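1. what would the 3D arrangement of this be:
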Amino acid sequence: MRYFLEIAYNGTNYCGWQIQPNAISVQEVLERKMSILLQKEIKVHAAGRTDAGVHAKQLYVHFDYEAQFEGNFIYKINSFLPSDISVIAIHSVVDDAHARFNAIAREYEYLISVKKNVFLEGLSYQLYHAPDILKMNEAASILLKYQDFQCFSRSNTDVKTYFCDINKAYWEREGDLLKFTIQADRFLRNMVRAIVGTLLNIGFGKSTIEDLHNIIASKDRREAGTSAPAHGLYLTKVEYPEDVFLRD
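-> The predicted structure is shown next:
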């Protein structure tokens, strides 16, 4: 049978989601611990890849397993995993379900602290004065009018298209915390961090809202802002059609 595993992790100590030859990844740890627990080689396929230092509050992965789970699987696998990776839930899905290709929406949050906060150290981007959130929201709304986001993609990325349908992009302020939320059907590598860096330039008056139109039209990564640090970024939600899941 095929299963979706819903997981969360703090990405600080990892080179990202995907297995790498000379660094430890979330995928490697998860596959190794599941293989030990289930006494069978387990390979997992994720809804997307997070870069080094990026966190996930919700990521789905799929795997195949034909035997019966013994006891409380979630409790057991969490006891095997390190403290910075957690399994939230396991779902039975249709046989051809794919965590990546069946996903219809992905949502990220980016956190910025504008006051020193020891409890968000390494978990948010620390700034020492606040940008103009009204200008950044005006600029963020422009993103919904475009589809080609090559200007925000990491250079030399092997993708067939730079088109993404963004349906949500906005900033909120809660006390000394700024939060950027963005949702789309798909994202390019480094896209969210590049967008945040570009919007911060507008918020700090280094570029204008009109400049954003020109940046997108350029399709040139060099025209966009510097990528915001990875440790402020969280994958927060992945959505699927209801018919992917079987009734548990």
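
2. please count neighbours and contacts with C-alpha atoms only from this point.
-> Fine.

3. give me the number of residues near Leu59?
-> 26 (other CA atoms under 10 Å).

4. same question but for Ser83, I mixed them up
-> Ser83 has 10 nearby residues by other CA under 10 Å.

5. which helix or strand contains it?
-> Assigned by DSSP states H and E, Ser83 belongs to no helix or strand.

6. any idea how far it lies from Gly11?
-> For Ser83, the distance to Gly11 (CA to CA, to the nearest Å) stands at 11 Å.

7. and Ser25, by the same measure?
-> Separation of Ser25 from Gly11 (CA to CA): 9 Å.

8. next, the contact list for Asp64, please.
-> Met1, Arg2, Tyr3, Ile42, Lys43 (CA atoms under 8 Å, 6 or more residues apart in numbering).

9. now the residues you listed: which count as buried?
-> Arg2, Tyr3, Ile42, Lys43 (16 or more other CA atoms under 10 Å).

10. surely the third one is in contact with Lys33?
-> Going back to what we said before, that points to Ile42. No. Between Ile42 and Lys33 there is no contact under CA atoms under 8 Å: 9.1 Å.

11. what's the burial count for Cys164?
-> 17.

12. that one contacts Ser153, correct?
-> No. Contact between Cys164 and Ser153 fails when scored by CA under 8 Å: they sit 11.2 Å apart.

13. which outside residues touch the helix or strand containing Met34?
-> Using DSSP H and E, Met34 maps to helix 26-38. Helix 26-38 has contacts (CA under 8 Å, 6+ apart) with 11, 14-19, 41-44, 76-77, 80-81, 85.

14. repeat that for stretch 78-94.
-> The contact list for stretch 78-94, computed with CA under 8 Å, 6+ apart, reads 1-11, 26, 29-30, 33, 37, 74, 77, 244-248.

15. one more: stretch 124-138?
-> By CA under 8 Å, 6+ apart, the list of residues contacting stretch 124-138 reads 110-116, 169-172, 199-200, 202-204, 209, 228-229, 231-233.

16. narrow the residues you listed to those in strands?
-> Those of the contacts of stretch 124-138 mapping onto strands are Tyr110, Leu111, Ile112, Ser113, Ala169, Tyr170, Trp171, Glu172, Leu233, per DSSP state E.

17. make a PyMOL selection of the buried ones in those residues.
-> Applying 16+ other CA under 10 Å to the ones in strands among the contacts of stretch 124-138, the buried members can be selected in PyMOL as follows:
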select buried, resi 110+111+112+113+169+170+171+233
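
18. just the element for the residue nearest the centre of the chain, please.
-> The residue lying closest to the centre of the chain (CA atoms, centre = their mean) is Leu235, at 3.0 Å. Using DSSP H and E, Leu235 sits in strand 233-239.

19. I'd like to know which elements that strand is packed against.
-> strand 55-64, strand 105-113 (3 or more CA pairs under 8 Å, 6 or more residues apart in numbering; DSSP states H and E).

20. how about this one, so we can line them up?
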Amino acid sequence: MRVKIELGYDGTRFHGWATQPGMATVQGTVEDCLATILRVRSHDRAAGCGLADGRGHADGHGPDPEPMGRLVVAGRTDAGVHASHQICHVDVDPELLDGVVGHMGVGWSQALAHRMNHILPPDIRIINVSQAPKGFDARFSALDRLYVYRLADGSGVVDPRLRGFVASCGHTLDVDVMNDVASLMIGLHDFGSFAIPSPHGTTIRNVIEAAWHRCDTGDGCLRGVAGDLMEFTIRADAFAHNMVRSLVGASIIVGSGKRDVAWFSSKLDVPRREGFTGPAEARGLTLERVRYPDDAFLGSRAESVKALRTLDGE
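-> Coordinates of the predicted model:
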């Protein structure tokens, strides 16, 4: 059975989403939690013994069925990047889910969410668990992802409790010229100057919206103290590795007057990373939404995207 999991996390202490040997990651932590609840060997602990990829041979006559697959995620966030509403799926033997309920008197999905939140550290929270609709793929069925980058510039003072979620810049930035930069991002482009491609991957992406704005402390953004925040909202079909933070970094360079809009345009026209200062700091970035089509189109969406792209989102 395919299980859809909605979750949020504070990415501060994690080395990104994707499992890495010997490092704390969101994927590894959630998979270990599921393995504990379902009473199966986790993939990290199974490495090297034939269980992680379903090729174990208990009786020597063929592959054992894998009781729990790997988590597949909508957007693979980098180290230090947060998510307020991430989406992933995992394939699980239905018999294991029947055993989750115990004496709780609720359905398996509610019981699983409750047990996961009981075991997981407080910087990862499960929002909802459900049976995935037919054809659903957390990564390939997605229509688009929306990220928000939050930044305090100039002399703005931010509540120190928010230091892990708001980046800072000593310069006072020109939001109008930064929006000139953002407008150039919209559309289908090769973002090779602002992203790291994976092997056999592509840095061509379709940006649907991109804009900077200032929001005061009562305007719905994270509440600061004695100063406004800047927010950069960007939505695209998908994002290449480091793409959002690199676009933010370039916007800050232009907004501070160190470069002009023509410089950014030239980087967009000629997709090469040479001469670029790199991505903005991770703490300001949050994945806030992943959008999917109606259930009837989930499968066809996944198949069409698989045919076009093999690069994971940021």
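
21. returning to that earlier point: same check for the contacts of Asp64 of the first structure, but in the second structure.
-> Compared against the second structure with both residues aligned by TM-score structural alignment, their matches' CA atoms under 8 Å, the contacts of Asp64 of the first structure retain Met1, Arg2, Tyr3, Ile42, Lys43.

22. can you lay out those residues as a markdown table showing secondary structure and distance to Ala99 of the first structure?
-> Output for these, formatted as a markdown table (DSSP: H, G, I helix; E, B strand; the rest coil; distance: CA to CA, whole Å):
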| residue | secondary structure | distance to Ala99 of the first structure |
| --- | --- | --- |
| Met1 | coil | 14 |
| Arg2 | strand | 11 |
| Tyr3 | strand | 9 |
| Ile42 | coil | 15 |
| Lys43 | coil | 13 |
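
23. distance to Asp132 of the first structure for those residues - can I get that in a markdown table?
-> Shown next, in a markdown table, are these (distance: CA to CA, whole Å):
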| residue | distance to Asp132 of the first structure |
| --- | --- |
| Met1 | 51 |
| Arg2 | 47 |
| Tyr3 | 45 |
| Ile42 | 48 |
| Lys43 | 45 |
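
24. what is the nearest of the residues you listed to Ala139 of the first structure?
-> Tyr3 (40.0 Å; CA to CA).

25. gap between the closest one and Leu111 of the first structure?
-> When Tyr3 of the first structure is compared with Leu111 of the first structure (using CA to CA), they lie 31 Å apart.

26. what's the answer for Ile216 of the first structure, then?
-> From Ile216 of the first structure to Leu111 of the first structure the distance is 24 Å (CA to CA).

27. got a list of contacts for stretch 78-85 of the second structure?
-> 6-17, 77, 127, 165, 241-242, 282-290, 314.

28. so how far is it off the chain centroid?
-> How far stretch 78-85 of the second structure lies from its chain's middle: 6 Å, per CA atoms, centre = their mean, to the nearest Å.

29. now do it: which range of the first structure does it align onto?
-> Per the alignment by TM-score structural alignment, stretch 78-85 of the second structure matches residues 51-58 in the first structure.

30. end to end on the matching stretch, go ahead and measure it.
-> End-to-end distance (CA to CA), stretch 51-58 of the first structure: 15 Å.

31. counterpart of Arg115 of the second structure over in the first structure?
-> Checking TM-score structural alignment: Arg115 of the second structure goes with Lys76.

32. correction: Ser265 of the second structure
-> In the first structure, Ser265 of the second structure lands on His213 (TM-score structural alignment).

33. which residues sit against the host helix or strand of its match?
-> For His213 of the first structure, the host element (DSSP H and E) is helix 209-218. Helix 209-218 of the first structure is touched from outside by Lys135, Glu138, Ala139, Ile142, Asp148, Phe149, Gln150, Cys151, Thr198, Ile202, Glu223, Ala224, with contacts defined as CA under 8 Å, 6+ apart.

34. let's go with 10 Å and repeat that
-> Contacts with helix 209-218 of the first structure, where a contact means CA atoms under 10 Å, 6 or more residues apart in numbering, come from 135-136, 138-140, 142-143, 145-152, 195, 198-199, 201-203, 221-225.

35. ok, Thr77 of the second structure - contacts?
-> Applying CA under 10 Å, 6+ apart, the residues near Thr77 of the second structure are 11, 14-18, 26, 83, 86, 239, 241-242, 282, 285-287, 312-314.

36. hang on, it in a helix?
-> No. According to DSSP: H, G, I helix; E, B strand; the rest coil, Thr77 of the second structure belongs to no helix; its state is coil.

37. from Leu268 of the second structure, how far off is it?
-> For Thr77 of the second structure, the distance to Leu268 of the second structure - CA to CA - is 23 Å.

38. map Asp132 of the first structure onto the second structure.
-> Checking TM-score structural alignment: Asp132 of the first structure goes with Asp174.

39. circling back: so among the contacts of stretch 78-85 of the second structure, which ones count as buried?
-> 6-12, 14-17, 77, 127, 165, 241-242, 282-290, 314.

40. returning to that earlier point: what's the spacing between the match of Arg115 of the second structure and Tyr162 of the first structure?
-> Taking CA to CA, one finds Lys76 of the first structure at 41 Å from Tyr162 of the first structure.

41. what of Phe204 of the first structure?
-> For Phe204 of the first structure relative to Tyr162 of the first structure (CA to CA), the value is 28 Å.

42. and Asp176 of the first structure, by the same measure?
-> Relative to Tyr162 of the first structure, and taking CA to CA, Asp176 of the first structure is found at 34 Å.

43. between those two, tell me which one has more neighbours.
-> Neighbours were counted for Asp176 of the first structure and for Tyr162 using other CA under 10 Å; Tyr162 has more, 17 against 13.

44. the more buried one pairs with which position in the second structure?
-> Per TM-score structural alignment, Tyr162 of the first structure is aligned with Thr203.

45. cool, and Ala105 of the first structure?
-> In the second structure, Ala105 of the first structure lands on Asp144 (TM-score structural alignment).

46. leaving out sequence neighbours, find the closest residue to its match.
-> Asp237 (4.1 Å; CA to CA, 6 or more residues apart in numbering).

47. the one you found matches what in the first structure?
-> Aligned partner of Asp237 of the second structure by TM-score structural alignment: Asp185.
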